[in-house]
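Novice: Dropping a prediction and its sequence here:
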Amino acid sequence: MSVQAEDHRRFARFRPPQAGEGGTMSLVDHFRELRYRLVVSILAIVVTSSVAFVFYRPLVQLVMWPYQLASEAIKAKNPTAQLQVVNTGVVAPFLLNLRIAMVAGLIAACPIWLYEIWAFIVPGLLDKEKKWAIRFVGASVPLFLLGAGLGYWVLPKGISMMLNFTPHGMGITNLLDMNAFLALELRIILLFGVCFLLPVFLVLLNLVHVVSSSQLAAARKWAIFGFFVIGAFANPSGDPISMCALAVPMALMYVIAEFICRANEKRHPVDEFGIDRDEFNIKVD
């Protein structure tokens, strides 16, 4: 056995299993593939989180910016408002910094774990369709970051509206637990980021012949209604501006994805059985 073959065999377990013809793979290999993608994603998040932990002070300021902006808006309307940030427990400061570093690492590593998600789907695609996976990853990263940034921008308005329900002149102090606030901020940021991946997901489903543009068109009004429902429940406040900040972009991206799917079907016609006529040279009257 050659040295090259021996090295290939030695490091085979550190590589994902290869799919067979047509992207087929056994159930065991699917689990091995999933394990590999999870390990790579977790290692990437661990590395980026370790780097972020070194810069925890500016990251804490970044995390607290929405609350500070909201508290300034509240005190501008009610100078007597009493707001206080608390972090209880001896190990709470360390755990808080660790959580903030993990959140920053999760966002910073999004190009890697997004790629691993799409790479897990790639074996089921045809060879000519695999080239689209890289384009999907290239579109997913900026869309995820755009959605996360929008959620970060909307958060202060929601906090301000919720805290404004505190009765004035009654000596009530609003105590903000840092860990609870970080959990809320993380949910909002990740929800907005994941929702902005909707058009990429829809186009991918169209590419593998799971959904068609006609199906998307038929479900459009219900999808848009659902976006506004999600926008109403996803935001910490119930104001129309915060709700529309998520619902309107999702509705626009849904329509854009529908047009992309329709254009893709015109280039590669698919019959009712999901067979690409161009690929198999099927003549349809």
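Specialist: Nice, thanks for sending it over. Numbers count the residues shown, from 1 in each chain.
Novice: From now on I want contacts and neighbour counts done on CA atoms only, so please keep to that.
Specialist: OK.
Novice: ok, the residue nearest to the spatial centre of the chain - contacts?
Specialist: Compute the mean C-alpha point of the chain, and by CA atoms, centre = their mean the closest residue is residue 194, 2.7 Å away. Residue 194 makes contact with 144, 147, according to CA atoms under 8 Å, 6 or more residues apart in numbering.
Novice: make it 6 Å
Specialist: By CA atoms under 6 Å, 6 or more residues apart in numbering, residue 194 lies in contact with nothing.
Novice: Tell me how far it lies from residue 30.
Specialist: In this view, residue 194 and residue 30 are 24 Å apart by CA to CA, to the nearest Å.
Novice: residue boundaries of the helices in the stretch 1-150 of the chain?
Specialist: Ranges of helices in the stretch 1-150 of the chain, per DSSP state H, counting those that start in this stretch, are 3-10, 27-54, 56-77, 92-108, 110-121, 127-163.
Novice: can you list those helices in CSV and add mean neighbour count and distance to residue 176?
Specialist: Listed next are these as CSV, based on neighbours: other CA atoms under 10 Å; distance: least, CA to CA, whole Å:
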stretch, mean neighbour count, distance to residue 176
helix 3-10, 10, 53
helix 27-54, 17, 23
helix 56-77, 16, 9
helix 92-108, 19, 14
helix 110-121, 19, 29
helix 127-163, 18, 10
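Novice: dropping in the other structure now:
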Amino acid sequence: MKLTRQRPPADPEGRMPLMEHLRELRNRLLKATAGLVAGMILGFVIFDPVWEFLQAPYCELPAAHRGTGGETCNLYTNGLTEGFFLRIKIALMIGAVVSSPIWLYQLWAFIAPGLYRKERRWTYTFMAGAVPLFLLGAALSYITLDKGLSILLGFVPDNTVPLVTITSYLNYATAMMLVFGLAFELPLIVVILNLAGVLSSARIRRSQRMIIFGIFVFAAVATPSADPFTMMALALPTVLLFEVAAFLAFLNDRRRALRPGAHDELSDDEAAPLDLDEIDAALEQSAEGGGRGR
């Protein structure tokens, strides 16, 4: 008789030995890497139209800002290998975007067994909002890219030709898209923290001025160009999205307050929301009492 090795049944709580965790991680990484490599191969194939799309904001600048006398649109290389590494970087970017469903699923499949049901629900909510918001921010940065470039190149003195290299331009465009995309995630983080009971709408209102001031400071520091137009193009939509998130937090707290005994209906794997306002008031009272005692 031929004996077959049977796989042990899966633990309903997602627990497994350390070696099983390492094997699971290895398998997930191999699958995610295979998807990334396949996406990079596609990136090499469609390099030309993607590069033309990325280069379009620069080509829309006036000829005087581009240092050319005609309608030609030229970027420059500063070495023999710069063109090769440009293709590698763009292929990697395309591969990461195209294969994102694969490596995101592999990441989720690895961490999901250790999450409670409510934590999984919050993760679904976060991912459903994070991707569109990031794409919205990246699209806004692409639309305003030519304005920031025009302002920066407008400071070039007369009789001076700006030699913009392909590497510096790609780094600038990539940094702009990342900064705008990540900044647009702030309202989603506020909503998730409110749903988790960590951040109340009253606390948001008290800190509203400081948060808005912090958004403008972040926009001034994080944007690569640091020009006023780009700063306002990032700060104003982010403030608007933050106000929407604060309003959603207010509606959620109001709905939660109208449900008496809601904490008694929580299951064993759900945490009751923290009332930070009551904690702050208790700390202030204890501090005042200690001061009077002295």
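Specialist: Yep, that arrived. Please read these numbers as outputs of a predicted model, since none were measured by experiment.
Novice: Need the TM-score between these chains.
Specialist: The TM-score (TM-score structural alignment, normalised by the length of the first structure) is 0.73; 265 aligned residues with a CA RMSD of 4.1 Å.
Novice: isn't residue 161 of the second structure right up against residue 67?
Specialist: Yes - in this structure residue 161 of the second structure lies within contact range of residue 67 using CA atoms under 6 Å: 4.9 Å.
Novice: follow-up on the earlier one: what's the match for the residue nearest to the centre of the first structure in the second structure?
Specialist: The alignment partner of residue 194 of the first structure in the second structure, by TM-score structural alignment, is residue 182.
Novice: same thing with residue 240 of the first structure?
Specialist: Applying TM-score structural alignment, one finds that residue 240 of the first structure aligns to residue 228 in the second structure.
Novice: Skipping adjacent residues, who's closest to that match in space?
Specialist: Among residues not flanking residue 228 of the second structure along the chain, residue 220 sits closest, at 7.8 Å (CA to CA, 6 or more residues apart in numbering).
Novice: sec struct for that neighbour, please.
Specialist: helix (DSSP: H, G, I helix; E, B strand; the rest coil).
Novice: Provide the count of other residues in contact range of it.
Specialist: 19 (other CA atoms under 10 Å).
Novice: Residue 253 of the first structure too?
Specialist: For residue 253 of the first structure, using other CA under 10 Å, the count is 18.
Novice: which residue sits closest to the equivalent of it over in the second structure, ignoring its sequence neighbours?
Specialist: Matched across to the second structure, residue 253 of the first structure falls on residue 241, judged by TM-score structural alignment. With CA to CA, 6+ apart as the criterion, residue 241 of the second structure has its nearest non-adjacent residue at 5.8 Å, and that residue is residue 187.
Novice: got the contact list for that neighbour?
Specialist: Contacts of residue 187 of the second structure (CA under 6 Å, 6+ apart): 241-242, 245.
Novice: TSV for these, including secondary structure and distance to residue 224 of the second structure?
Specialist: Listed next are those as TSV, based on DSSP: H, G, I helix; E, B strand; the rest coil; distance: CA to CA, whole Å:
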residue	secondary structure	distance to residue 224 of the second structure
241	helix	22
242	helix	23
245	helix	27
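Novice: What is the neighbour count of residue 225 of the first structure?
Specialist: Residue 225 of the first structure: 13 neighbours (other CA under 10 Å).
Novice: hang on, I meant residue 167 of the second structure
Specialist: Look at residue 167 of the second structure: counted by other CA under 10 Å, it has 18 neighbours.
Novice: Chain neighbours aside, what residue packs nearest to the residue mapped onto it from the first structure?
Specialist: Under the alignment (TM-score structural alignment), residue 167 of the second structure maps onto residue 179 of the first structure. Of all residues not flanking residue 179 of the first structure in the chain, residue 96 sits nearest, at 6.4 Å (CA to CA, 6+ apart).
Novice: Counterpart of that neighbour over in the second structure?
Specialist: Aligned counterpart of residue 96 of the first structure in the second structure: residue 86 (TM-score structural alignment).
Novice: before we move on, back to that, list just the one of the helices of the stretch 1-150 of the first structure that sits closest to residue 219 of the first structure.
Specialist: Shortest distance between residue 219 of the first structure and the helices of the stretch 1-150 of the first structure, using CA to CA, is found for helix 127-163: 22.8 Å.
Novice: helices or strands next to that closest one in the packing?
Specialist: Helices and strands touching helix 127-163 of the first structure, by 3 or more CA pairs under 6 Å, 6 or more residues apart in numbering; DSSP states H and E, are helix 56-77, helix 178-195.
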